[in-house]
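Engineer: only geometry, no sequence info:
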């Protein structure tokens, strides 16, 4: 079923990007990310770990329907009660798919997966989560720790142009490196003023008013709703490259997604992500987002 353009524009004004994605997935269940076809061969029947979630994008009706093809997924969330999942309890109760046995639910910070063995999982999933983390490099290095050598990271990040962050500047990689080197944690409110000044409330149904949004933002340690950092596709590539992941595929998709498939290479194995850093990289030409395409156009 094709959605009329007028309805698309209306929905984008009144619902969040995640709600829009869920709604369009239900209307068009056959729409699949190209990266799904690429990575399914590596993940079918495998055991993984998800940070945040469960995520609609990985469900049977989503753009990356990985839940139905894997064997098992364990999970971590930061609290026993979250804005997105409600009440949670640690134990064998992570229900990610009706036709799969539940995985183990951990209550952990994404940057500190204590008690979880290194090199344990075939893959790690994370959708629309890393922007909520004050120290994304620390998180990526911790996720890398629990992935087996040659295992995959499937990372979905919101593109600023499709979200309430569209007025905010892209976060420089050097800022994220500084967060890592200074050991910033989730009490950090470095970006609070920028968020309060530039967040587009018309695209965020999570707050009924600016005052409510302001109160929610000041209580971020409890609710984790703030987007600390803002990304376009190039910024995601730079982040994963700095975290020593080998990038296998990058796919910007409407309404607001950057899908990255990356590999934890075996120790001592050489890789080079330079093919994605040139102005002629295919993702720039194919991206639905103007900012991604601009560098490609400028080089012609």
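Structural biologist: Thanks, I have the structure now. Small disclaimer: the values here were computed from a predicted structure and weren't measured.

Engineer: contacts, neighbours, all on C-alpha from now
Structural biologist: Will do.

Engineer: same for the helix or strand harbouring residue 178, what does it pack against?
Structural biologist: According to DSSP states H and E, residue 178 maps onto helix 173-181. Counting contacts by 3 or more C-alpha pairs under 8 Å, 6 or more residues apart in numbering; DSSP states H and E, helix 173-181 packs against helix 136-146, helix 233-242.

Engineer: Quick one: list the elements packing against the shortest one.
Structural biologist: Contacts of helix 233-242 with other secondary structure elements, assessed using 3+ C-alpha pairs under 8 Å, 6+ apart, are made with helix 173-181, strand 246-253, strand 257-263.

Engineer: Give the full set of residues in contact with residue 119.
Structural biologist: Residue 119 sits next to 145-149 when contact means C-alpha atoms under 8 Å, 6 or more residues apart in numbering.

Engineer: again, 10 Å this time
Structural biologist: Residues near residue 119 by C-alpha atoms under 10 Å, 6 or more residues apart in numbering: 143-151, 264.

Engineer: swap in residue 143?
Structural biologist: Contacts of residue 143 (C-alpha under 10 Å, 6+ apart): 49-51, 110-113, 118-119, 121, 123-126, 137, 153, 264.

Engineer: Can I get the helices and strands packed on helix 173-181 in TSV including distance to residue 161?
Structural biologist: Output for those, formatted as TSV (distance: least, C-alpha to C-alpha, whole Å):
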stretch	distance to residue 161
helix 136-146	20
helix 233-242	11
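
Engineer: Deepest-packed of those, please.
Structural biologist: helix 136-146 (a mean of 22; mean count of other C-alpha atoms under 10 Å).

Engineer: hold the first one in mind and look at this next one:
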């Protein structure tokens, strides 16, 4: 009996496949893959479409074990039909197969994690929701093995509802760390009320609904405490002690940073990627980066 063949792809399907392939972060993918293939890691705030098979950095399928940490048993990013999570329940970032366990806690206090215990850390569109990002990045560094990786995705202000807000200064992040700012911090609420572009954030509802949601941020974690361009994102990661290995920028608003924990005695030198003439500045699709 002849085997039925699949119908050929139409021209629009071929174009969509080609655009998706070009958009993917292949440079970072080849860099990240050896650090996650068959290894054990922790994701913060997952799951993320960024790491799924259709995403820009499809790596979920290659990891051996992946646990996930979220701040609450239920978040606004969960599908409406998804059951409330319980601490220690199976974590299924893609499909029905469990990759690890789901844990509930703060990204800045990984109290159940031992030093140098994880091969890698993943965090996609999480750090902007954290009131004390330097503290979080140092905590993620603590649990990562020497030579292990962190894959960090941060929204660029130019493509988000933050585009009217000024870029946060690194000294402000340093101050937040010194002051041990907690997740209940409301410092940025007045600025957000004035400059958040609701036309780019339809899920926030009306202005009144948005103000109510922001006032309850400790319970929903929806706001972006800080505003990032690529330069600030890289300086923040370097400040926290990570060695930056790659940065890739993708529309509409993705800053993808791949970094590693320095091995004992290895120098931490990020001067090339932080330089004013760094190549990412010329290639950036975001106007703020090219004007800096």
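Structural biologist: Yes, it's here. This is a predicted model, so every value here is computed, not measured.

Engineer: returning to what we had before: tell me which helix or strand comes right after the helix holding residue 178 of structure 1.
Structural biologist: helix 192-198.

Engineer: got the buried residues for the helix or strand following that following helix?
Structural biologist: Using DSSP H and E, the helix or strand that follows helix 192-198 of structure 1 in sequence is helix 210-218. Neighbour-count burial for helix 210-218 of structure 1 flags 213, 216-217 (criterion: 16 or more other C-alpha atoms under 10 Å).

Engineer: what's the mean gap between helix 210-218 of structure 1 and the aligned bit of structure 2?
Structural biologist: With mean C-alpha distance after the TM-score superposition for structure 1, helix 210-218 of structure 1 departs from structure 2 by a mean of 0.2 Å once superposed.

Engineer: so that helix matches what in structure 2?
Structural biologist: On the basis of TM-score structural alignment, helix 210-218 of structure 1 is assigned to residues 207-215 in structure 2.

Engineer: Could you give the separation of the matching stretch from the chain centroid?
Structural biologist: 24 Å (C-alpha atoms, centre = their mean, to the nearest Å).

Engineer: Contacts for it, please.
Structural biologist: By C-alpha under 10 Å, 6+ apart, stretch 207-215 of structure 2 touches 186, 189, 192-193, 196, 198, 201-206, 216-217, 219-224.

Engineer: So which bit of structure 2 is stretch 35-49 of structure 1 matched to?
Structural biologist: Going by TM-score structural alignment: stretch 35-49 of structure 1 matches residues 28-42.

Engineer: Tell me which residue of structure 1 lines up with residue 253 of structure 2.
Structural biologist: Looks like residue 253 of structure 2 aligns to residue 256 there (TM-score structural alignment).

Engineer: my bad, residue 130 of structure 2
Structural biologist: Under TM-score structural alignment, residue 130 of structure 2 pairs with residue 133 in structure 1.

Engineer: Equivalent analysis for residue 67 of structure 2, please.
Structural biologist: By TM-score structural alignment, residue 67 of structure 2 lines up with residue 74.

Engineer: neighbours around that match, how many?
Structural biologist: 22 (other C-alpha atoms under 10 Å).

Engineer: Residue 291 of structure 2 now?
Structural biologist: 8.

Engineer: And residue 185 of structure 2? What does it align with in structure 1?
Structural biologist: In structure 1, residue 185 of structure 2 lands on residue 188 (TM-score structural alignment).

Engineer: didn't that match look like it was pressed against residue 228?
Structural biologist: Yes: here residue 188 of structure 1 reaches residue 228: they are 9.0 Å apart, a contact under C-alpha atoms under 10 Å.

Engineer: Could you tell me which residues touch both of these two?
Structural biologist: 133-135.

Engineer: In structure 2, point out the residues matching stretch 147-166 of structure 1.
Structural biologist: Counting by TM-score structural alignment, stretch 147-166 of structure 1 corresponds to 144-163 in structure 2.

Engineer: which ones are touching residue 68 of structure 2?
Structural biologist: Contacts of residue 68 of structure 2 (C-alpha under 10 Å, 6+ apart): 41-47, 88, 90-93, 99-104, 121-123.

Engineer: surely residue 223 of structure 2 meets residue 191?
Structural biologist: No: between residue 223 of structure 2 and residue 191 there is no contact under C-alpha under 10 Å: 11.3 Å.

Engineer: More neighbours: the two, which one.
Structural biologist: Relative neighbour count places residue 223 above the other of residue 223 of structure 2 and residue 191, with 21 against 13, counting by other C-alpha under 10 Å.

Engineer: The more buried one - that's part of a helix, no?
Structural biologist: No: looking at residue 223 of structure 2 with DSSP: H, G, I helix; E, B strand; the rest coil, it is coil, so not inside a helix.

Engineer: do you know how far the closest residue to it other than its chain neighbours is from residue 88 of structure 2?
Structural biologist: Nearest residue to residue 223 of structure 2, sequence neighbours excluded (C-alpha to C-alpha, 6 or more residues apart in numbering): residue 129, at 6.0 Å. Relative to residue 88 of structure 2, residue 129 of structure 2 is positioned 23 Å away (C-alpha to C-alpha, to the nearest Å).

Engineer: more neighbours, the two?
Structural biologist: Neighbours were counted for residue 129 of structure 2 and for residue 88 using other C-alpha under 10 Å; residue 129 has more, 17 against 13.

Engineer: wouldn't that one be in contact with residue 188 here?
Structural biologist: No: the criterion here is C-alpha under 10 Å, and residue 129 of structure 2 misses it with residue 188 at 11.8 Å.

Engineer: For the two, list the residues in contact with both.
Structural biologist: 223-226.

Engineer: Kindly indicate which of these lies nearest residue 60 of structure 2.
Structural biologist: Proximity of those to residue 60 of structure 2 (C-alpha to C-alpha) peaks at residue 224, which lies at 25.9 Å.

Engineer: neighbours of whatever residue of structure 1 lines up with the closest one, just the number please.
Structural biologist: The equivalent of residue 224 of structure 2 in structure 1 is residue 227 (alignment by TM-score structural alignment). For residue 227 of structure 1, the count of nearby residues is 22 (other C-alpha under 10 Å).
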